[in-house]
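Enquirer: fold the following, please.
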Amino acid sequence: MTQRPATPLPPPKERRRLREAASLTQAQLAARLGVSRQTVRAWESGRTAPSGARGEAYGRLLAELAGGAADAVTPVQAAAEGGPVRPVRKERAVAAVVASSRTGDDPIDPADPGDPADPAASSAPPAPSAPGAEPAPSTPGAEPAPSTPGAEPAPSTPGAEPAPSTPGAEPAASTPGAEPAPSALTPAQAFDALYAFCAPALVRQAYLLTGRRELARESVERAFQTAWQRWPEVARDPDPAGWVRAVTYEYALSPWHRFRPRYRHPEPPPAAPADRVLMDVLMDLPPSYRRTLLLHDGVGLGLPETAAETEASTPAAAGRLLHAREAVATRLPELSDPAELHRRLTALASAERLRAPKPPVVRFGSERRARFWTRAAIAFTVALVGATALTLWTAPTRYEPPVPPGEAVRGVPPKSAPGPLSAEEVALRAKLRGETVKGPPRLVPRAE
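Expert: Below you'll find the model as predicted:
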């Protein structure tokens, strides 16, 4: 049985991303760990898991490469592990300009409460604090703790942070230097926070990826339904937003959509002529080039992160990016500058009023889909077991040899159809009737 190292290891994609972000090759990393290059490749592909002293050294090296990024705990991870919620560091990929809901050159947070195109994002008013106290950290999508009506506030001490109040409970007096009571999110609240933070961005990215509004909404909804079904895995992922984005892109670029009746006809193009031309250029690119261009120049990921998410090597991702930029610059010379291309992608994504469904609707749809497929699997299993039992019940229990075919009698012509006998048949019948019926004729010697 393979033993896992005590140091927690990130997923295989994250291991590769950390190595490429540190500008290390597989051979260099293998030389530092004292293993072969094939071993490092197997660790990064997920075929094998490191164990023992080498696994410990590999985990410590990845922790050093990650730096201080591993110290930030998201509300999703804290809710899954049952720990306290700490301030979250916003994901750079999710907070990119393509996810914004209004035009402009400055990046806009997709979870901004003032964004009119983000119906899922909600703003929580800060709880009143004592003079000199720092406000408690807020979590996107979390509702503030309500206070008890008619309850008197507890005496506050300068320098102390207020503790959240519970309905029906008396507020406790704060002491100097006391930390606020940790509040944990339920899985549903953590999912709603992730959805409110990422869904508006992903809908616009999926629209740039497919050119279809309904398919973009469906891709995001299906990705979050999958995330809710596999929530323990997603909650402990170092980058849950990247996990959902990868699933969204895979579903949006599935080649099976072309066989669906509702997606055989094109949708109305963008209203602006410039946006219409840019969308046509994007749709003419191969899906892998389009995805690489959107992740790097639209979302703002680095080249190693783009290569890891597209499951390609860094040189291959760089080649796709260069060819995509060249194809865009051939038809639109003004977009040869990556900064200008980034701005135009932002404007194109923000021009459409794309709205995502509410988080409870997505969770309910995920649970309903899971129940449907579970019942379908049970029904198929019962039908298969019933057919097998019926076959075993009706099958023969002993071997029955097949009946051999009959032998033809020489001299008797086969009767092709019922009818009167011919002259030859009548003569033959008379001859047969005149011969001995039982046994062969005796042979009598003749004297000559």
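Enquirer: CA atoms for contacts and neighbours, from now on please.
Expert: Will do.
Enquirer: how close does residue 397 sit to residue 191?
Expert: 58 Å (C-alpha to C-alpha, to the nearest Å).
Enquirer: which of those two has more residues huddled nearby?
Expert: residue 191 (25 against 8; other C-alpha atoms under 10 Å).
Enquirer: tell me what the helix or strand in which that one is found is packed against?
Expert: Here residue 191, judged by DSSP states H and E, is contained in helix 187-210. In terms of contacts (3 or more C-alpha pairs under 8 Å, 6 or more residues apart in numbering; DSSP states H and E), helix 187-210 is packed against helix 75-81, helix 213-229, helix 240-252, helix 273-284, helix 287-293, helix 338-351, helix 359-394.
Enquirer: out of the ones you listed, which gets nearest to residue 260?
Expert: helix 213-229 (11.2 Å; C-alpha to C-alpha).
Enquirer: mind listing residues that contact the helix or strand just after that closest one?
Expert: Once the chain leaves helix 213-229, the next helix or strand it forms, by DSSP H and E, is helix 231-235. With contacts defined as C-alpha atoms under 8 Å, 6 or more residues apart in numbering, helix 231-235 is touched by 76, 77, 79, 80, 187, 227, 240, 243.
Enquirer: against residue 190, how distant is the closest residue to residue 332 other than its chain neighbours?
Expert: Nearest non-adjacent residue to residue 332, counting by C-alpha to C-alpha, 6 or more residues apart in numbering: residue 278, 7.9 Å away. Separation of residue 278 from residue 190 (C-alpha to C-alpha) stands at 37 Å.
Enquirer: between these two, which one's more packed in?
Expert: Set residue 278 next to residue 190 and count neighbours by other C-alpha under 10 Å: residue 190 wins out with 25 against 21.
Enquirer: also this sequence, please, to line up against the first:
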Amino acid sequence: MTRSPATPLPPPKARRRLREAAALTQTQLATRVHVTRATIRAWESGRTAPRGRKREAYARLLKTLAEEDAARRTRSTPPPEPAPTPEPKPALEPVSGPASDTASDTVSGPVSGPEKGSEPEPGSGSEPGPEPAPEHPALTPAQAFDALYEFSAPALVRQAYLLTGRRELARESVERAFQTAWERWPEVARDRDPVGWVRATAYEFALSPWQRFRPRHRQPEPPPADPGDRTLLNALLRLRPQHRRTLVLYDGVGLDLPETAAETEASTPAAANRLLHARETVAGRLPALADPRVLHQRLTELASAERLWAAKPTGVRKGGERRTRFRTRAAIAFTVALIGATALTVRTAPTHYEPAVSPGVAVRGVPPRVAPGSLSEAERELRQKLRDRLQDGPERLEPRLE
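Expert: Prediction:
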């Protein structure tokens, strides 16, 4: 299953080159597209791709930067100087003597035979020229994917093994990367470096921190048989993931420093520092590998010594399609279940609140309430005395003049 093509974009390396040519930082470009700096960094490395309106806005901005870059180059290029008019060469006259006829025929005489572009006359006896070679038929998307897989999959599996030290994880990482490429094949097929696109995806999957929680990758695998290869692999695995990836790309794959920085989503100075630190660490454990050429040779030998294999392209492509169909059906089933649960809740939920009536409970230990009884003779006398008493209180004192 392939997705419909979206707005075309330049390759990730060209996107970064256009931004740097316009003297824009990733933060400034992210502000103009209304995204974050991390999103721009992922777009320029090829790890992710923009979609929807953000893709259209990003494409328009890159087109504007490309036009400005072309205009700057046109202004900076000096106008071409007019070509000097060739002076007419003097005609070679035939030399007198016995050889005059031969010299005249070979130097200044007309060349016998049909001219370029002229067809031989019938019956002249001249053989026709070779027919143009037939054009190769256009490849289908499946054939192009299979050709890309057969060309680059074995090398990518060996590179992933240098990153992880696990044979099964290296093979699975490359297969997952190619399955992702097949899902987004219209974009990958137009990319200037499809192998780099797949390599970046495979490296991201291989170095993902979630791999350590998988039960199948917790058990250690048997190390290489050669002691030197085992020591080199242990030295690589002791490096930090970003340093290890930079070292494999630069000294193993052979990328230059800007390409390594773009693929690792780092600036060029940061990639250079990572590379120097990784080389120093490996040289500290293996002094014989201080020379970069020797290190490159040893990395190649280590990756080639292991018996690594890659699945068939047809199986990888069909496996990706099965996974995509499973995910699509699972998403549809989950959506239907969520809609059904929501409809059932709305249908059966009460429309108003009804307070619950608690059941009656007998309360014990409270003394019973006693009603007042009749008054005694003393109480009656006291009540009559209170009623007969003056309620006005004492007389009020008034000031008088004497």
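Enquirer: quick one on the thing from earlier: translate the residue nearest to residue 332 of structure 1 into the numbering of structure 2.
Expert: Applying TM-score structural alignment, one finds that residue 278 of structure 1 aligns to residue 232 in structure 2.
Enquirer: next: residue 199 of structure 1.
Expert: In structure 2, residue 199 of structure 1 lands on residue 153 (TM-score structural alignment).
Enquirer: if you skip the residues just before and after it, what's nearest to the counterpart of residue 360 of structure 1 in structure 2?
Expert: Aligned counterpart of residue 360 of structure 1 in structure 2: residue 314 (TM-score structural alignment). Leaving aside its sequence neighbours, residue 314 of structure 2 sits nearest to residue 146 (C-alpha to C-alpha, 6+ apart; 7.1 Å).
Enquirer: I'd assumed residue 315 was in contact with that neighbour.
Expert: No - with contacts counted by C-alpha atoms under 8 Å, residue 146 of structure 2 stays clear of residue 315, the gap being 10.2 Å.
Enquirer: in terms of neighbours, single out the busier of the two.
Expert: Neighbour comparison, residue 146 of structure 2 and residue 315: the larger count goes to residue 146, with 17 against 11 (by other C-alpha under 10 Å).
Enquirer: next one: that one from residue 152 of structure 2, what distance?
Expert: 10 Å.
Enquirer: now residue 322 of structure 2
Expert: From residue 322 of structure 2 across to residue 152 of structure 2, the span is 23 Å (C-alpha to C-alpha).
Enquirer: compare these two (neighbour count), which wins?
Expert: Neighbours per residue (other C-alpha under 10 Å) separate residue 322 of structure 2 from residue 152, with residue 152 holding more: 16 against 13.
Enquirer: from residue 178 of structure 2, how far off is the more buried one?
Expert: The gap separating residue 152 of structure 2 from residue 178 of structure 2 is 10 Å, by C-alpha to C-alpha.
Enquirer: next: residue 281 of structure 2.
Expert: For residue 281 of structure 2 relative to residue 178 of structure 2 (C-alpha to C-alpha), the value is 33 Å.
Enquirer: other residues contacting stretch 242-252 of structure 2?
Expert: Residues contacting stretch 242-252 of structure 2 (C-alpha under 8 Å, 6+ apart): 159, 162-163, 203, 236-237, 255-257, 260-261, 264, 271, 274-275, 277-279, 292, 295-296, 299-300.
Enquirer: quick check: that stretch aligns to which part of structure 1?
Expert: By TM-score structural alignment, stretch 242-252 of structure 2 lines up with residues 288-298 in structure 1.
Enquirer: the match of residue 360 of structure 1 - how many residues pack around it?
Expert: The burial count for residue 314 of structure 2: 14, using other C-alpha under 10 Å.
Enquirer: I figured it hits residue 147, correct?
Expert: No - counting by C-alpha under 8 Å, residue 314 of structure 2 does not reach residue 147; the two are 10.7 Å apart.
Enquirer: so what sits against both of the two?
Expert: Counting by C-alpha under 8 Å, 6+ apart, nothing touches both residue 314 of structure 2 and residue 147.
Enquirer: report how many residues lie close to the equivalent of residue 301 of structure 2 over in structure 1.
Expert: In structure 1, residue 301 of structure 2 lines up with residue 347, judged by TM-score structural alignment. Neighbour count for residue 347 of structure 1, taken as other C-alpha under 10 Å: 20.
Enquirer: any idea how far residue 347 of structure 1 is from residue 303 of structure 1?
Expert: 23 Å.
Enquirer: same check, this time on residue 156 of structure 1
Expert: On the measure of C-alpha to C-alpha, residue 156 of structure 1 and residue 303 of structure 1 end up 51 Å apart.
Enquirer: who has more neighbours out of these two?
Expert: residue 303 (21 against 18).
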